[in-house]
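1. predicted coordinates and the sequence they were generated for:
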Amino acid sequence: MFTTALSATAPDAPLRPTTIERRDVRPDDVDVRVTYCGVCHSDLHALHSSQSHDGMLVPGHEFVGEVVAVGAAVTDFTPGDPVAVGNIVDSCGTCRMCLSGQENFCVEFPTLTYGGRDRIDSSMTAGAWAGRYVVRDRFVYHRPASLDAAAVAPLMCAGITVWEPMRATGVGPGTRLGVVGIGGLGHLSVRLGRALGAEVTVFTTSPGKTEDAKGLGSAHVVVSSDTNAMDAARDSLDLVIDTVAVEHDLAPYLRVLDLDGTLFSLGHLGSVTIAMTDLLVGRKRLASAGSGGHRFTQDLLDFCGEHGITADVEVLPAAQVNVALDRLTRGDVRYRFVLDLRDIDAVQCRGSIHQGFGL
């Protein structure tokens, strides 16, 4: 099966439409017509990295769509079903992590939606900035039809990244939750935490984001550059989710934790340096997490369907993908870009997509 995709052939090269071939549907596969796919900071990182390219890179790992066809062994999906897929499309299925529903921690490493190796034919996976995607049924999720489809797409990356730590630590009524940064991950942290019943405190470097944070459900807002405000917040929280994507000092956020509190650093995945006394005093913990396994991902979608929770998105046509990437690089988005891919095949066939890409 052939479909149109948005691809780059070299690091930092502009995205251009091309035709790619998807594999034939296997017995446990689902063929999905992609309708919307998010634009994530990890897509930017992949497009900048020469190691991410194997001749051509098609990004896109948080997407929604409808089922077109299913393999002979698939029983949980039928054509027409609204579905969502995240950044994992396969795993070994037999290790301890996979058997516990934590495929994101697969001992043999999960197969990523793009830039990964297919576990059967060893081909390189191509992402969902495309018209179609063929994926193993285990990694397809039922999408609440009541929610705006475009606004669901970021739940499959930003949403699940913050949801799994909340579920694993039992966030609920009485939890004092801190959220550092109000972006793609941060705004969903506030919205989900509030829906779980937590009292949410937002930490931001921008005083102008106070009203935004309160509108999302935050009870308190602390400007982190205000030393007096940070001192007043000391020892006041049970859990802090840090979503800031650049290197920064974690010590101030360890200090706002109460006894046995935990700081989840989710945004910056590079090296960090901390003083052990910041952990020692109060028996505090520093943790991280990434993506989510099957049980927490479907749990997230079900919860969002019940509570009407989606991401705040700006939807752009596929032909403006390079505009989205440029604006994301500059931080000019509130809070997530999503590409409309519903007619990408038809547009390329008419030839007009080339005008939108400046070709």
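-> Now that the structure is in, tell me what you want to look at. Being a predicted model, the structure only gives us computed values, none of them experimental.

2. from now on I want contacts and neighbour counts done on CA atoms only, so please keep to that.
-> Noted.

3. tell me how far residue 85 lies from residue 2.
-> Computed as Cα to Cα, to the nearest Å, the residue 85 to residue 2 distance reads 20 Å.

4. just the buried residues of the helix or strand where residue 323 lies, please?
-> Using DSSP states H and E, residue 323 sits within helix 321-329. Residues of helix 321-329 classed as buried: 321, 322, 324, 325, 328 (neighbour count, 16 or more other Cα atoms under 10 Å).

5. so which of residue 85 and residue 2 has more stuff around it?
-> Neighbours were tallied for residue 85 and for residue 2 using other Cα atoms under 10 Å; the higher tally belongs to residue 85 (29 against 12).

6. just checking, that one touches residue 67?
-> No. Assessed by Cα atoms under 8 Å, residue 85 is found out of contact with residue 67, at 11.3 Å.

7. and the strands in the stretch 201-350 of the chain?
-> For the stretch 201-350 of the chain, the strands defined by DSSP state E, counting those that start in this stretch cover 220-223, 237-242, 257-265, 285-287, 313-317, 336-340.

8. before we go on, here's another structure to hold up against the first:
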Amino acid sequence: MSSQLQVVRATRASRYAMTLLVAITLLLVSLPFWADGGTLRTATEVLYFLALAQLWNVLAGYGGLGSFGQQAFIGLGGYALVAGSVMLGMPPFLAILLGGVLCGLIAVPVSRLMFRLQGAYFAVGTWVVAEVFRLLLANTSWLGGGSGMSLTSAVQEMDGWWRDALTLWLAVLLGIGAIVGVFALLRSRLGLGLTALRDSEAASESLGVGVPRLKLWVYVLAAAGFGLVGGLIFLTKLRISPDAAFSINWTVTIVFIVVIGGLGTIEGPILGTLIYFLLRDTLADYGSLYLILFGALAIAVMLFMRQGLWGALAARFDLQLFPVQRRVRNGTPAASATAAARLVHGASHE
């Protein structure tokens, strides 16, 4: 290969992004030592919405599984926290881990049923499954029934500072971990199949990608992640009820974040989360008007920026903060084409 030609994955912007990500992570980890309780709660909320957005983006943006029922696993994760910590006396953070595992296991039989549906039917079907779980929990008296129950007794023995600090650190692990985990996933062989699946399901299947198995893995992993975040959410709220745990508002908010940020990108959910909280805090005093503005923004993005705000920025400035594909640079057009062909040929054998 010519010395003038390089096949690269990292960019200058990506190196700066990684450095900034490390700096932000260290800043977040240090928050309990100097920030007030309100700042800790806000940071925790931003991080768990970021984790949810990244997980749903992998599910819908790469796996093609546009689920509107992921609140099912948020609710199940929350109730696993209740059952484990309040009923069984487990440490709350261990109960959250149990909820993630439980949601992953439940997702296997649920996926067998849901994967029989396609498109809008799949989206509606997943919402119906979430409603089924809501009704089941609403009629389970030992978990509080329809009125729900408090989680205060499960955490009252913990020191307040340590509880807030551990909650934030778990949120950092889930939020920043979701970014790093998705980035690592998309750079793996499994990620190569997911990227092909995002571009064309039919074409990827014709090239030997095991689409059904790949979708199953994505669905189960996303469900486990949603379960973990669900436990964290209700640990911060210290109260749970079926209507709150299985509310479709969770999924609506996540979809809004991903759509305005950019579906099928790592950067999109990050940008979407920041915009969501900025708009929410700025427009909160306007009552229901801010919901109308949210809807208008989502419609405008879908009409004029179908790849989301990040997609428009990336196309305009050739910007990639988390590059997952190799690129050829610094070569003549002919040499670049030859190297690109070699790259594609090599990728097909990974």
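-> Nice, I can see it. Note that the coordinates shown come from a computational prediction; the quantities given were computed from them, not determined experimentally.

9. got a TM-score for the two of them?
-> With the length set by TM-score structural alignment, normalised by the length of the second structure, the two chains reach a TM-score of 0.30; 178 aligned residues with a Cα RMSD of 6.8 Å.

10. picking up where we left off before, just put the strands of the stretch 201-350 of the first structure in TSV and tack on distance to residue 20 of the first structure and mean neighbour count.
-> Formatted as TSV, those follow (distance: least, Cα to Cα, whole Å; neighbours: other Cα atoms under 10 Å):
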stretch	distance to residue 20 of the first structure	mean neighbour count
strand 220-223	47	19
strand 237-242	38	26
strand 257-265	37	21
strand 285-287	39	14
strand 313-317	20	17
strand 336-340	18	26
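
11. so where do the helices sit in the stretch 1-150 of the second structure?
-> Secondary structure of the stretch 1-150 of the second structure (DSSP state H, counting those that start in this stretch): helices located at 12-30, 37-56, 71-82, 92-114, 120-138.

12. buried residues in the longest one, which are they?
-> Right, helix 92-114 of the second structure. 92-93, 95-104, 107, 111, 114.

13. cool, and the second one?
-> Residues of helix 37-56 of the second structure classed as buried: 40-41, 43-56 (neighbour count, 16+ other Cα under 10 Å).

14. chain center to it, what's the gap?
-> Between the centre of helix 37-56 of the second structure and the centre of its chain there are 11 Å (Cα atoms, centre = their mean, to the nearest Å).

15. helices and strands around it, which ones?
-> Here helix 37-56 of the second structure touches helix 160-186, helix 211-237, helix 249-261, helix 267-283, going by 3 or more Cα pairs under 8 Å, 6 or more residues apart in numbering; DSSP states H and E.

16. report the angle between the first one and helix 37-56.
-> Spelled out, it's helix 160-186 of the second structure. Put simply, helix 160-186 of the second structure runs at 20 degrees to helix 37-56, going by axes from the mean of the first three to the mean of the last three Cα atoms, to 10 degrees.

17. just the last one next, same as before
-> Relative orientation of helix 267-283 of the second structure and helix 37-56, computed by the same axes, to 10 degrees: 140 degrees.

18. and what of the shortest one?
-> With the same axes, to 10 degrees applied, the angle from helix 249-261 of the second structure to helix 37-56 works out at 80 degrees.

19. excluding residues flanking it in the chain, which one is nearest residue 238 of the first structure?
-> Nearest non-adjacent residue to residue 238 of the first structure, counting by Cα to Cα, 6 or more residues apart in numbering: residue 261, 4.6 Å away.

20. and that neighbour, how far from residue 187 of the first structure?
-> Counting by Cα to Cα, the gap from residue 261 of the first structure to residue 187 of the first structure is 21 Å.

21. and what of residue 134 of the first structure?
-> Going from residue 134 of the first structure to residue 187 of the first structure by Cα to Cα gives 31 Å.

22. same thing with residue 210 of the first structure?
-> For residue 210 of the first structure, the distance to residue 187 of the first structure equals 12 Å [Cα to Cα].

23. what does residue 216 of the first structure give?
-> Residue 216 of the first structure sits at a distance of 7 Å from residue 187 of the first structure (criterion: Cα to Cα).

24. ok, those two, which is more surrounded?
-> Applying other Cα under 10 Å to residue 216 of the first structure and residue 187 shows that residue 187 carries more neighbours, namely 28 against 17.

25. show me what the helix or strand harbouring the more buried one is packed up against.
-> Taking DSSP H and E as the definition, one finds residue 187 of the first structure inside helix 184-196. Under the contact definition 3+ Cα pairs under 8 Å, 6+ apart, helix 184-196 of the first structure sits against helix 158-168, strand 176-180, strand 199-204, helix 210-216.

26. so how many other residues sit close to residue 142 of the first structure?
-> Neighbour tally, residue 142 of the first structure, other Cα under 10 Å: 18.

27. sec struct for the closest residue to it other than its chain neighbours, please.
-> Sequence neighbours aside, residue 83 is the residue nearest to residue 142 of the first structure in space, at 4.8 Å (criterion: Cα to Cα, 6+ apart). On the three-state scheme (DSSP: H, G, I helix; E, B strand; the rest coil), residue 83 of the first structure is labelled strand.
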